[in-house]
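Trainee: Curious how this folds, go ahead:
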Amino acid sequence: MARSNKLHDAVVVITGASSGIGRATAHAFAREGAALVLASRREHALQETLQECERLGGRGIGVPTDVGDADQVARLCDSAVGRYGRVDVWVNNAAVTLFGRLEEAPRVAYEKVIQTNLLGCVNGAREAIRQFREQGHGRLINVSSMVAHAGQPFTSAYVASKWGIRGLSECLRMELADAPNIHVSTILPASIDTPLFQLGANYVGQPAKAMPPVYPPEKVAVAILSAAKYPVRELFVGNSGRMMAAIRTLVPPLGEKMMERKVYSDHFAEDLPIEPSPGNLFDSHGSGSVRGGWLEREHGGSSGGMSLVLGLAAVALPLALYAYHRRA
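Mentor: Now for the predicted structure:
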């Protein structure tokens, strides 16, 4: 697949494949007829994903993997090469999250988010690039987030990890300048309808929820598929992320204030207080579903949230452009 845009029979490794974006992405590659090597901590959910992919026209294997463990990721790569002889596409997608103020979150929980999200991506990239160099081609796709352009309160571990993934990808593109057939793409999803919010560690005292506008995980899967066929540097999924990044670039104080207010108003449910919990950081329990049910909760779609964002944009973008021209 060195110079091909077709994914039929391409060997694709996907981490975090048991739910959410990873599971939707596995489905998307299966429809293309790819050979899948799926990884996650939850073996049962992994096997369910494989069965779904087989019904969609794909084939593959599941390799239970904690991406924060470099030895396990090395074994994942060895399994892919041992089964299929090569790796054409590697998708670093596995992620966990934590809600809480920096000073209130347990250190061990905070470090686990960094270990899984950022070092897990490092471990995957290291194995993938070694294999890509050996075979002379390959496409590495790192799933970051819109928060890699615009931070937010109460999720600093997640934001730091996703910001790091974006920076790592940028560094790798420069390091691979001598390998024109090896490409690195960064995917930047906005708020996505996955179980991440229910499963995240929570030290806020209120249930977390996806902030509107919420986009379907299948939309991210389409973007990943596109990057596998036609490599790009960075690709936003969801106009809200693209808009927020623009505002944060042009008028940082305004962007920070907008995000701060949105998180306080929209990121936590006004339900009964909940006890502090490490979520699925150390125990891979929870839903193996693609979606988290957030689109349904937003009155059957994300239009209400999008209206809010467009309303903010109507005020913010003129201010941003004015500030930009004043500065210039």
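Trainee: only C-alpha atoms for contact and neighbour calcs from this point on.
Mentor: OK.
Trainee: can you give me the strands for the stretch 201-328 of the chain?
Mentor: Secondary structure of the stretch 201-328 of the chain, counting by DSSP state E, counting those that start in this stretch: strands at 201-202, 234-237.
Trainee: Would you mind measuring from the nearest residue to residue 153 once chain neighbours are set aside to residue 51?
Mentor: Excluding its sequence neighbours, the residue lying closest to residue 153 (Cα to Cα, 6 or more residues apart in numbering) is residue 260, at 6.4 Å. The gap separating residue 260 from residue 51 is 42 Å, by Cα to Cα, to the nearest Å.
Trainee: Could you do residue 211 as well?
Mentor: Distance from residue 211 to residue 51, counting by Cα to Cα: 32 Å.
Trainee: out of those two, which sits in the busier spot?
Mentor: residue 211 (21 against 14; other Cα atoms under 10 Å).
Trainee: ok, now how distant is the more buried one from residue 302?
Mentor: Distance, residue 211 to residue 302, using Cα to Cα: 10 Å.
Trainee: contacting residues for residue 173?
Mentor: With contact taken as Cα atoms under 8 Å, 6 or more residues apart in numbering, residue 173 is in contact with 183, 184.
Trainee: Secondary structure element holding it?
Mentor: helix 156-175 (DSSP states H and E).
Trainee: Tell me the helix or strand right after that helix.
Mentor: Downstream of helix 156-175, the first helix or strand assigned by DSSP H and E is strand 182-189.
Trainee: Would you do the same for the sequence below? I want to compare the two.
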Amino acid sequence: MRGTDTSHQGGRVVVVTGASGGVGRATARAFAARGDKVALLARGREGLAAAAEEVRRAGGEALVVGVDVSDAQAVDDAAQQVVDAFGHIDVWVNNAFTGVFAPFTEIGPDEFRRVTEVTYLGFVFGTRAALRHMLPRDRGTIVQVGSALAYRGIPLQSAYCGAKHAIQGFNESLRCELLHARSGVRTTMVQLPGLNTPQFDWVLNRMEGRARPVAPVYQPEVAAKAIVHAASHARRREYWVGGSTAATLLANAVAPGLLDRYLARTNVDAQQQTGRHDGPANLWEPADGPHGQDFGAHGRFDDEAVGNSPQQWVSRNRGWMGAAVTVGAGILAARKLAGQVRR
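Mentor: As a prediction, the model looks like this:
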């Protein structure tokens, strides 16, 4: 039946971009545990090979496709490889990204363009490739992996925030078009919090200290669980993961000016820790390329990262209770901001 939820359905064909590490890696494993066939799209050979082995051990079937998502033709060719191998595509997860940690004035034009091409246009090209195969079947789900930063920009990540904002607008436009056409193809977006992934050791970093996620930090499996759920319940336009995401987005809706001042005061320090960045930068080349290293799904923050999110349960089971909890969190966050800004 077109557009139906498939929360208990296994054996689907799933494409995950950015599957060699971090959230993509954890998401590929989560789909595989359901018995799905998982196509792994990324640049890094070591990470893709290790991810494919994890998919097989989890109970899924793996297909490795090396691709740079900023290349539209390469993404189209990758989608065709998946269809040639598995027959069709049921779920496409856009997740691949890159970034630069630096003040805007210290990011070169080519660097800013590269972040935009991978993190924004990579989603556009992935969505276009998925639709080419989904629309004729009148079924399929596209999951855009977003962030709290799709709504709320923060210092030192102007290129990444700009790209995530663009994805948000693009996805809303596409969703309206699909609804107008009464299409059986669905699109949804999952907004994520700070996560314990390897990205903080492989992004281009011009800050004084080592990059880190803004606390509280969640394990990538929390994100993966939300993405798998969204893929099976795509009538929902959006999912928020983590209490920090809900509080940030609601505070931004209620008191964006106060949030500007709060983030200006706190988030430069909150995104770095003592020490110098000495790892690879994956802006132009995959991080595991010259080093032959598999980074896996987890970063270096296991000692503080949490493996569950009560707010995610509320988001999945929203109703009057979920609405009350969410609105309450927004009011409390706005009051907290006001108190801290006045100090």
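Trainee: what's the TM-score here?
Mentor: Laid over one another, the chains give 0.89 as their TM-score (TM-score structural alignment, normalised by the length of structure 1), with 310 aligned residues with a Cα RMSD of 2.3 Å.
Trainee: ok, back up a step: now do the same for the residue nearest to residue 153 of structure 1: its match in structure 2.
Mentor: When structure 2 is aligned by TM-score structural alignment, residue 260 of structure 1 is paired with residue 264.
Trainee: okay but its match is in contact with residue 155, surely?
Mentor: Yes. Counting by Cα atoms under 8 Å, residue 264 of structure 2 does reach residue 155; the two are 6.9 Å apart.
Trainee: The helix holding residue 173 of structure 1 corresponds to what range in structure 2?
Mentor: Mapped onto structure 2 using TM-score structural alignment, helix 156-175 of structure 1 spans residues 158-177.
Trainee: List the buried residues of the matching stretch.
Mentor: Using 16 or more other Cα atoms under 10 Å as the test for burial, stretch 158-177 of structure 2 gives 158-168, 171, 175.
Trainee: which residues does the residue sitting nearest the centre point of structure 2 contact?
Mentor: In structure 2, the centroid-proximal residue (Cα atoms, centre = their mean) is residue 145; its distance is 3.3 Å. Listed by Cα under 8 Å, 6+ apart, the contact partners of residue 145 of structure 2 are 93, 94, 95, 189, 190, 191, 192, 227.
Trainee: Quick one: neighbours of the residue mapped onto residue 140 of structure 1 from structure 2, just the number.
Mentor: Alignment note (TM-score structural alignment): residue 140 of structure 1 maps to residue 142 of structure 2. Residues near residue 142 of structure 2, counting by other Cα under 10 Å, number 26.
Trainee: So what does residue 126 of structure 2 match up with in structure 1?
Mentor: Residue pairing (TM-score structural alignment): residue 126 of structure 2 is matched to residue 124 of structure 1.
Trainee: I'd like the distance from stretch 207-218 of structure 1 to the chain centre, please.
Mentor: 13 Å (Cα atoms, centre = their mean, to the nearest Å).
Trainee: Now do it: everything it contacts.
Mentor: 20-21, 24-25, 99, 190-194, 197-198, 202, 238, 240, 262-263, 266-271, 273-274, 290-291, 294-295, 298, 301-306, 309.
Trainee: how about 6 Å then?
Mentor: Stretch 207-218 of structure 1 is contacted from outside by 21, 24, 191-193, 197, 266-269, 302, 305-306, using Cα atoms under 6 Å, 6 or more residues apart in numbering.
Trainee: for stretch 93-110 of structure 2, same thing?
Mentor: Applying Cα under 6 Å, 6+ apart, the external contacts of stretch 93-110 of structure 2 come out as 15-18, 115, 118-119, 123, 142-145, 156-157, 160, 203-207.
Trainee: now with 7 Å?
Mentor: The contact list for stretch 93-110 of structure 2 (Cα atoms under 7 Å, 6 or more residues apart in numbering) reads 15-18, 24, 115, 118-119, 123, 126, 142-145, 156-160, 203-207, 283.
Trainee: quick one: residue 1 of structure 2 from residue 138 of structure 2, how far?
Mentor: From residue 1 of structure 2 to residue 138 of structure 2 the distance is 10 Å (Cα to Cα).
Trainee: With neighbour numbers in mind, choose between the two.
Mentor: For residue 1 of structure 2 versus residue 138, neighbours defined as other Cα under 10 Å are more numerous around residue 138 (16 against 7).
Trainee: Leaving out chain neighbours, which residue sits closest to the more buried one?
Mentor: Distances taken as Cα to Cα, 6+ apart put residue 184 closest to residue 138 of structure 2, at 4.9 Å, once the chain neighbours are dropped.
Trainee: Would you confirm that the one you found contacts residue 5?
Mentor: No. Counting by Cα atoms under 7 Å, residue 184 of structure 2 stays clear of residue 5, with 11.2 Å between them.
Trainee: Can you work out which residues contact both of those two?
Mentor: Shared contacts of residue 184 of structure 2 and residue 5 (Cα under 7 Å, 6+ apart): none.
Trainee: quick one, which of those two is more surrounded?
Mentor: The residue with more neighbours, out of residue 184 of structure 2 and residue 5 and counting by other Cα under 10 Å, is residue 184; that gives 18 against 15.
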